[in-house]
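Engineer: Sharing a model prediction with you, sequence too.
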Amino acid sequence: MLTKVEDGRPELRSAPASACTTKSESGAAEPLRTHDHDAFYHNLDRHLHYLLARTTAGVSPAACANAYFDWAIHLATSPGRQLELFGEAVHQWTRLADFAKAAALAGADATPCILPRLNDKRFRSERWKEFPFNVYGQSFLLWEEWWHSAVTGVRGVEKQNAERLDFMMRQVLDVYAPTNFLLTNPDVLLRTQAEAGFNLVRGLWNFLEDLKRLRDREGPDGSENYRVGETVAVTPGKVIFRNHLIELIQYTPATPEVHPEPILIIPAWIMKFYILDLRPENSLVKYLTDQGFTVFMVSWRNPGQEDRDTSFEDYRRLGVMAAIDAVSKVVGGQKIHAAGYCLGGTLLATAAAAMALDNDDRLKTVTFLAAQADFREAGELTLFIDESQISFLEDMMQEQGFLDSTQMAGAFQLLRSNDLIWSHVINRYLLGERKPAFDLLAWNADATRMPYRMHSDYLRSLFLNNDLAEGRYTVDGRAIALTDLHMPIFALGTETDHVAPWRSVYKFNILSDTDVTFVLASGGHNAGVVSPPGSPGRSYRMATKFEDDSFESPDEWHANAPKFEGSWWPAWTDWLGERSSKKSAPPLMGASRDGLEPLENAPGTYVYQR
């Protein structure tokens, strides 16, 4: 407290004891608990960040601002680069002017001055070659090219900041693409003229219906035709084990004899398991049972706020290890073919490495389907992962107790905004078309939540710090390493995967000291995995790197690996069959002697949780 001294200057003196104490119920003086004040301020920040996150779809404004200012400061101090960009802009305008002149004279025969990226489908219609629409399209592509050069070519900018800003600018530019507007999209104009504008009326009704479905948290139109247990997830089986995190499904054998070694599938907890058991025509589970395998599937519980403190280690222990223990009891100690899909593969990798450390040899082979263990090159998802972004997500999840499925879906849609956002805007609201939902789309809308602590563990330890790949991840206080895996590995990547890029999946060739069969299938993260025999246009490359072989880079492997037409499913079952014993009578459902009585019919109860 401040008091006056003789010269009039204030003096700082200690406050009396009564000012720094509180009275307890007994009347005794107690010191103020300063940590209560700290907790108040900390919780205030968290709550404000949570409210902000609800308006930004979970994207950290600080991370975005940091990327922008890093670029802007370096560009402001680089006059040479500024002059270079000015020259590029003049050159772009000159190219566009020359093209516009040629297009006005030659129309659709004018040679374009720039071509869209290979995965950009917006300008593929023949009408985009007609004047003046070809000029609209060329001006947009030149504008897009200039901005890419501007944000990625400034010396001194952090690589992640440059890539993040490039991503942000693409999202902004995509909003103003000429394909998104009535007067600049020739296909929409032609449809509007032909239907006297009724396509726009239908588009308005589609928009209002989508708003209602979003408000009511309903799936896309037509998804009600795909009902779990009735039209999808119908492969017969029994739930033979249940704990707080999982139900374990054992599927009914489809052949008189089966391989003694069963297949245990660990799907990602971010999704419902039945992506691998859709309709009978495209069910991987049914295909495996038809090939003479005993199949087990983990069905994850959909966590709520009460599960906020469930950790990544809980998922390993109560998920993978509990399932392995149960399967071992059913099959009488036979070794297991374990397969993990997406995040389920990452979790399986940690479990398998921990088992190796304990000399637990119950796994016969390990299969990773579109799964990663090294996250240094995890594609555009890494743009969302840094300290600022993770802290922001943690504040949001701390308030909720989990990361909601809609919050995750927004980030994934931004990664492919042209295909997943703007193409729907054009088709539904401008052309007035509404394609009925198919099984994979209906499944995609049936997402799950992720507990706060588990997702924080995953983002920090695995994604941000890359602890598993670099030997720092610990289980029960001991560091684990994938180099301890000595069973054969089958790793699948898909060509257009934006969640687990195939070059990242390919790193299992570096991370393990064993035989690795790598397959690169056509398609994306979901459709490339759900690829039954008979699907049109499917193909894959496949080659095995044996333990003593020299390493090939991903591009060398791609150039050398033979290409096969059709689905990769038969190749996988052949690979599993070669590493399995002679077929014999199938095991009983469950293991009554060990307390694993069948509880109910597949698909169980956890899959219905919302």
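Structural biologist: Sure, I can see it. Residues are numbered from 1 along each chain as shown.
Engineer: switch to C-alpha atoms for all contacts and neighbour counts from now on
Structural biologist: Fine.
Engineer: how about the strands in the stretch 351-500 of the chain?
Structural biologist: 363-369, 402-403, 450-451, 474-475, 478-479, 489-494 (DSSP state E, counting those that start in this stretch).
Engineer: neighbouring contacts of the fourth one?
Structural biologist: The list of residues contacting strand 474-475 from outside it, by CA atoms under 8 Å, 6 or more residues apart in numbering, reads 313, 354, 480.
Engineer: got the buried residues for the helix or strand hosting the first one?
Structural biologist: Meaning E313. Using DSSP states H and E, E313 maps to helix 312-314. Residues of helix 312-314 classed as buried: 312-313 (neighbour count, 16 or more other CA atoms under 10 Å).
Engineer: Comparison target below:
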Amino acid sequence: MYSYAMLAQMISDSIVRYQEGLMKTQELMRKNDVSVGSTPHDVIYVGRKIRLLHYKPVIDAKNLHPIPVIVTYALINKYYILDLQEDRSFVGNLIKQGFDVYMVDWGTPEPIDKHLTFDDYIGRYLDRLVDMVRDRSGAEKVTLLGYCQGGTMSIMYTALKQEKVANLVTIAPVIDTEKDTSVVANLCKSIDADRIIDTYGNLPAEFLHRFYMMLKPFSQGMYKYINLLDNLDDEYFVSNFLRVEKWLFDTPAIAGGLFKQWINDIYKGNLLVKGKFVLCGKRIDLKSIEVPLLNIVASDDHLVSPECSIPLNYHVSSEDKMLRVYNCGHIGLIASKLSQSKVLPEVGKWLRSKSSKRLEQIR
């Protein structure tokens, strides 16, 4: 057993090591050009700080799968978590499998954007980007692939504009928040979004930094820096660490109007599952969704409880729907060895089967 003196000394040593690791991280970030989002792409649209990226195929264009894939990430943090490094790039893997991949970069809202809501982001911006991809590719419909909040937004869009969507792939979407027992959900259900936004206009990025620290204060706020000190000689470990650190702190503000809806309507009201969420004047009914659905969930997700994501399969009317649960965490679904070896191959196999059916219909 440890004496109080021994425990006090261990805590003191840990604090010192944490401070050393934090200072070392700051030094390495200053000295190194931390490259992210390096998969070759063209920026084919820029408007209102939103960009549409088109990734360059690695196979002959005529052999690409006929249905383009539009990837939508959350408005929290930046899209390049899906392209963090070459050997664990989500979009890079899809490209190698022969898919025509586009990515939405939502950008960073400014004070003037404080009134933007889901009506703007989904009904205007995402719809415009979908039409651009349809025109550019010549495809009648697209596959929407959404991660986290981006998955929820892809679901909303599909219910609103189903005639433009061929397939829907969702990864850890926020759906039934009454069943979400995560720390994130508990915090979202307890905060006063109206007061925050009335004070600040948009949700400040600093709020999100502190929010993430509260989720895992020791593993994310202390021990990871100690772990860095123990692995300074491992160049691969250090480069990966710096990329993730860059992503964690590269947090945009969130438009005030949308943030209020996200907290009040989705988390507190659970209106999406109840069929009471209104988008562009239309009540979003999950039962109206009939397109093929692949819903991917992490069993150890600490950001979105699997019990929150799984109900999507019960609420849509799609006859062709699949649920896959992987033994990993939230980020593990899209930026890990497991993602590369298991998740993405299954996504590719599922999408290829839909492309084959589409080709048969065209013929």
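Structural biologist: All right, it came through fine. Keep in mind it's a predicted model, so treat the numbers as computed, not measured.
Engineer: TM-score of the superposed pair?
Structural biologist: Superposed pair, TM-score by TM-score structural alignment, normalised by the length of structure 2: 0.86. Supporting alignment: 348 aligned residues with a CA RMSD of 3.0 Å.
Engineer: Kindly reformat the strands of the stretch 351-500 of structure 1 as a markdown table containing mean neighbour count and distance to D166 of structure 1.
Structural biologist: Listed next are those as a markdown table, based on neighbours: other CA atoms under 10 Å; distance: least, CA to CA, whole Å:
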| stretch | mean neighbour count | distance to D166 of structure 1 |
| --- | --- | --- |
| strand 363-369 | 24 | 30 |
| strand 402-403 | 26 | 26 |
| strand 450-451 | 26 | 29 |
| strand 474-475 | 16 | 36 |
| strand 478-479 | 13 | 37 |
| strand 489-494 | 26 | 24 |
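Engineer: In TSV, list those along with distance to A39 of structure 1.
Structural biologist: Listed next are the strands of the stretch 351-500 of structure 1 as TSV, based on distance: least, CA to CA, whole Å:
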stretch	distance to A39 of structure 1
strand 363-369	43
strand 402-403	21
strand 450-451	22
strand 474-475	30
strand 478-479	33
strand 489-494	45
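Engineer: Out of those strands, which is closest to S149 of structure 1?
Structural biologist: strand 489-494 (28.7 Å; CA to CA).
Engineer: who does the closest one touch, helix- and strand-wise?
Structural biologist: strand 363-369, helix 502-505, strand 516-521 (3 or more CA pairs under 8 Å, 6 or more residues apart in numbering; DSSP states H and E).
Engineer: tell me the contacts of A352 of structure 1?
Structural biologist: 363, 485.
Engineer: Tell me the residue in structure 2 aligned with it.
Structural biologist: Aligned by TM-score structural alignment, A352 of structure 1 pairs with T158 of structure 2.
Engineer: and the gap between that match and G123 of structure 2?
Structural biologist: As judged by CA to CA, to the nearest Å, T158 of structure 2 and G123 of structure 2 stand 11 Å apart.
Engineer: Also E290 of structure 2?
Structural biologist: Taking CA to CA, one finds E290 of structure 2 at 19 Å from G123 of structure 2.
Engineer: what about the two, which has more around it?
Structural biologist: More neighbours surround E290 than the other of E290 of structure 2 and G123, with 20 against 17 (other CA atoms under 10 Å).
Engineer: Give the equivalent position in structure 1 for that one.
Structural biologist: In structure 1, E290 of structure 2 lands on H486 (TM-score structural alignment).
Engineer: gap between stretch 189-201 of structure 2 and the chain center?
Structural biologist: 23 Å (CA atoms, centre = their mean, to the nearest Å).
Engineer: Buried residues, that stretch. List them.
Structural biologist: Buried, per 16+ other CA under 10 Å, within stretch 189-201 of structure 2: 189, 193-194, 196-197, 201.
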